[in-house]
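Trainee: quick one, what's the 3D model for this:
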Amino acid sequence: MMLCDIAKSPLASGHRFDQGRHWAASLDLRFAQRDGVTRMVQARHQGPLRVQRPFYPEGRSEACHVYVLHPPGGLVSGDALTISAHVAGGAHALLTTPAANKLYKADSQGVAWTQHTRLSVEDGATLEWLPQETIAFDGSKGEQRTHIELHGSARCLGWEVMALGRPASDLPYVSGRIEQHFRLTLDGKPLWLERQPLDPLHPRFAGRWGQGGATVQATLWAVGIEDAPAAIEALREALPDNARWAVTIRHGVLLLRYLGNSRNEAWALCEQAWQLLRPLWIERDAHTPRIWLT
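Mentor: Okay, the predicted model is just below:
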């Protein structure tokens, strides 16, 4: 077989090296309350997506902590990750990851990757979505979609921290394209819709009206805070006084934004905000997942 034939045909394993490359992985989690304890009642998976056993560091009657594992550690051309989590009424789940997610450079064919996250929270349920940061390598191409469906009095708090390039290694993000979509609804009504292209060749990437040349950005959202104005005031008093972050509330969604050049600063800001908001939000002190400390 000629090299050109190898490039055009799938291997025995199903892997390809052309535009048809597609390596799918999925994880479908479901949480429900049983006898006063939030239990992970379903964990279906396909491909390299797993979870560790549930942890209860806050006590059996409190949040069920689960670590979402992706053993490859990052996405390459053709990867298609789908993560779904459903939290039933009365249950409380906290989901996080053991390490940063890496978005690697596209292959010679320029094939993109996709990562879709769907979070569904029923009336009376609580979900915390706290993944560690995402690092986009130069030349990465792909699409991220996050869809959050809330119902009734559901409460949800989460964040997304994105670092573009690897400045410490003198490898900035100067090529590629990442498109982010966020959609948050309550009983089917849109509360927060956002689309953001991250393209170094687009004027908004360097323009002061857009990305402004920043290499790190973060968004924290929270729904279900009873006194949101007081929460915003508390954040403004407690968090660092600089121009790299801002907080507001729209249609019942508290949004905190960071735009700067430090992954550590963005992460610390989100973690501190979560620690401050959690008692106001669910009357529970923040309990740092042990995996963040390893």
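Trainee: contacts, neighbours, all on C-alpha from now
Mentor: Fine.
Trainee: now I249, nearest residue through space, not along the chain?
Mentor: Nearest-residue entry for I249: L255, 5.9 Å, with adjacent residues in sequence omitted and distances by CA to CA, 6 or more residues apart in numbering.
Trainee: can I take it that that neighbour is in a strand?
Mentor: Yes - when classified by DSSP: H, G, I helix; E, B strand; the rest coil, L255 is found to be part of a strand.
Trainee: ok, it - contacts?
Mentor: T219, L220, W221, A222, V247, T248, I249 (CA atoms under 8 Å, 6 or more residues apart in numbering).
Trainee: now R278: how far from T126?
Mentor: Per CA to CA, to the nearest Å, R278 is found 12 Å from T126.
Trainee: quick one: which of these two has more around it?
Mentor: Legend: neighbour count by other CA atoms under 10 Å for R278 and T126, higher for T126 (26 against 18).
Trainee: pretty sure that one sits against A93.
Mentor: Yes - with contact defined as CA atoms under 8 Å, T126 and A93 form a contacting pair (6.5 Å).
Trainee: find the residues that touch each one of these two.
Mentor: Taking CA under 8 Å, 6+ apart as the criterion, T126 and A93 both touch V87.
Trainee: next, the structure of the following sequence, for comparison with the previous one:
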Amino acid sequence: MPAAQRVAGLGRLLCGKSGGRTRLRRLYQDGSAKIRLPAVQGDPLEAVLINTAGGLTGGDRLGWTIEVGADASACITTQACEKVYRAAADRAETSVGLRVAPGGRIAWLPQETIVFNRAAFARRLDVELARDAEALVLEATLFGRLAMGERAVDGSFHDRWRVHQDGTLIHAEDFRVGPDIAATLQRRAAAGGALAIATLLLVSPQAENLLEPARAIVGDPGIGGWGGASFLSVGRSGKLLARLCASDGYQLRERLVPLVELLNGRAGLPKLWSL
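Mentor: Have a look, this model is predicted:
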């Protein structure tokens, strides 16, 4: 049997400050990776990432590189939730590289990744920040869709983050689950039975001031789910780390949306999140 055709996509975007606002300087897209720029009145520049393959499965490869110039600002999101389907062989892989120059800011705010049963997926996120650059980074994952009667029982999922500022590693984490996804997520030390999880990291001198408002959202007893938020000083800046767990994607978004609005300041939510 001939080998099945696999997805291969690569997208790169470089933006910089010019004429008092952030403007596109370079755009490259190859294969299934497409980038669109909605019209905005001012900063930040908004970019929408699209995987025209409609999802990922074993053997697929997708890569994104975003560079933000000095004093520029960009908000990056996706057209829709990324779906990771059952893998017959190998695993799907996504790599993301974010680089921000002095005085720049990036908000990496993709919509949720949906992991289907027997999927195999690895995601790598590498962030390089200049000494006084800022970043808001989000990844949210749904292990199935309860409303559709779907649940990720078996498979493998690996999420790897490395964040450097001024050449120093300031945040690193590896989240790996599988092959028995459902049983692992049931454990109290893992997700306590949650099927929807999200991690947000804010690197900014303002991060400490936002800790208590963030905790009020994360720990709101009137909203389903649970989680936590913490702050650590890193050099001349600081980082706020928040984690959310919920029974499904709807309950996750009930807290995720106001939390993103809080941490992203005046830029608020990407337009596509409200459609």
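Trainee: quick revisit: map the residue nearest to I249 of the first structure onto the second structure.
Mentor: Here L255 of the first structure is matched to L241 in the second structure, going by TM-score structural alignment.
Trainee: again with L75 of the first structure
Mentor: Match for L75 of the first structure (TM-score structural alignment): L56.
Trainee: distance of the equivalent of R21 of the second structure over in the first structure relative to A63 of the first structure?
Mentor: Under the alignment (TM-score structural alignment), R21 of the second structure pairs with V37 in the first structure. Distance of V37 of the first structure to A63 of the first structure, computed by CA to CA: 9 Å.
Trainee: next one: L184 of the first structure
Mentor: From L184 of the first structure across to A63 of the first structure, the span is 22 Å (CA to CA).
Trainee: neighbour count winner among these two?
Mentor: A63 (25 against 21).
Trainee: am I right that that one is in contact with L95?
Mentor: No - judged on CA under 8 Å, A63 of the first structure makes no contact with L95 at a distance of 9.8 Å.
Trainee: so what's the residue count around the nearest residue to the match of L75 of the first structure once chain neighbours are set aside?
Mentor: Leaving aside its chain neighbours, L56 of the second structure sits nearest to V84 (4.8 Å; criterion: CA to CA, 6+ apart). Using other CA under 10 Å, V84 of the second structure is surrounded by 26 other residues.
Trainee: need the counterpart of V84 of the second structure in the first structure.
Mentor: Per TM-score structural alignment, V84 of the second structure is aligned with L103.
Trainee: so that match touches F137, yeah?
Mentor: Yes - using CA under 8 Å, L103 of the first structure is in contact with F137, at 5.8 Å.
Trainee: for L276 of the first structure, helix, strand, or coil?
Mentor: helix.
Trainee: would you map the helices across the stretch 101-250 of the first structure?
Mentor: 203-206, 228-238 (DSSP state H, counting those that start in this stretch).
Trainee: show me which residues of the shortest one are buried.
Mentor: Under the neighbour-count criterion of 16 or more other CA atoms under 10 Å, helix 203-206 of the first structure has R204, F205 buried.
Trainee: contacts for that helix, please.
Mentor: L198, D199, P200, G210, Q211, G212, G213, A214.
Trainee: CSV for those, including distance to P167 of the first structure?
Mentor: Output for the contacts of helix 203-206 of the first structure, formatted as CSV (distance: CA to CA, whole Å):
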residue, distance to P167 of the first structure
L198, 17
D199, 17
P200, 15
G210, 20
Q211, 16
G212, 16
G213, 12
A214, 11
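Trainee: for ChimeraX, write the select line for the buried members of the residues you listed.
Mentor: Listed next is the ChimeraX selection for buried residues among those, using 16+ other CA under 10 Å:
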select :198,199,200,211,214
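Trainee: if I look at the residue nearest to G103 of the second structure when sequence neighbours are not counted, how far off is R131 of the second structure?
Mentor: Leaving out its chain neighbours, the residue that sits closest to G103 of the second structure by CA to CA, 6+ apart is D71, at 4.3 Å. According to CA to CA, D71 of the second structure and R131 of the second structure sit 12 Å apart.
Trainee: for A182 of the second structure, same thing?
Mentor: Distance of A182 of the second structure to R131 of the second structure, computed by CA to CA: 41 Å.
Trainee: got it, and G69 of the second structure?
Mentor: Applying CA to CA, the value for G69 of the second structure to R131 of the second structure is 13 Å.
Trainee: what residues are shared contacts of these two?
Mentor: Residues touching both G69 of the second structure and R131 (CA under 8 Å, 6+ apart): P102.
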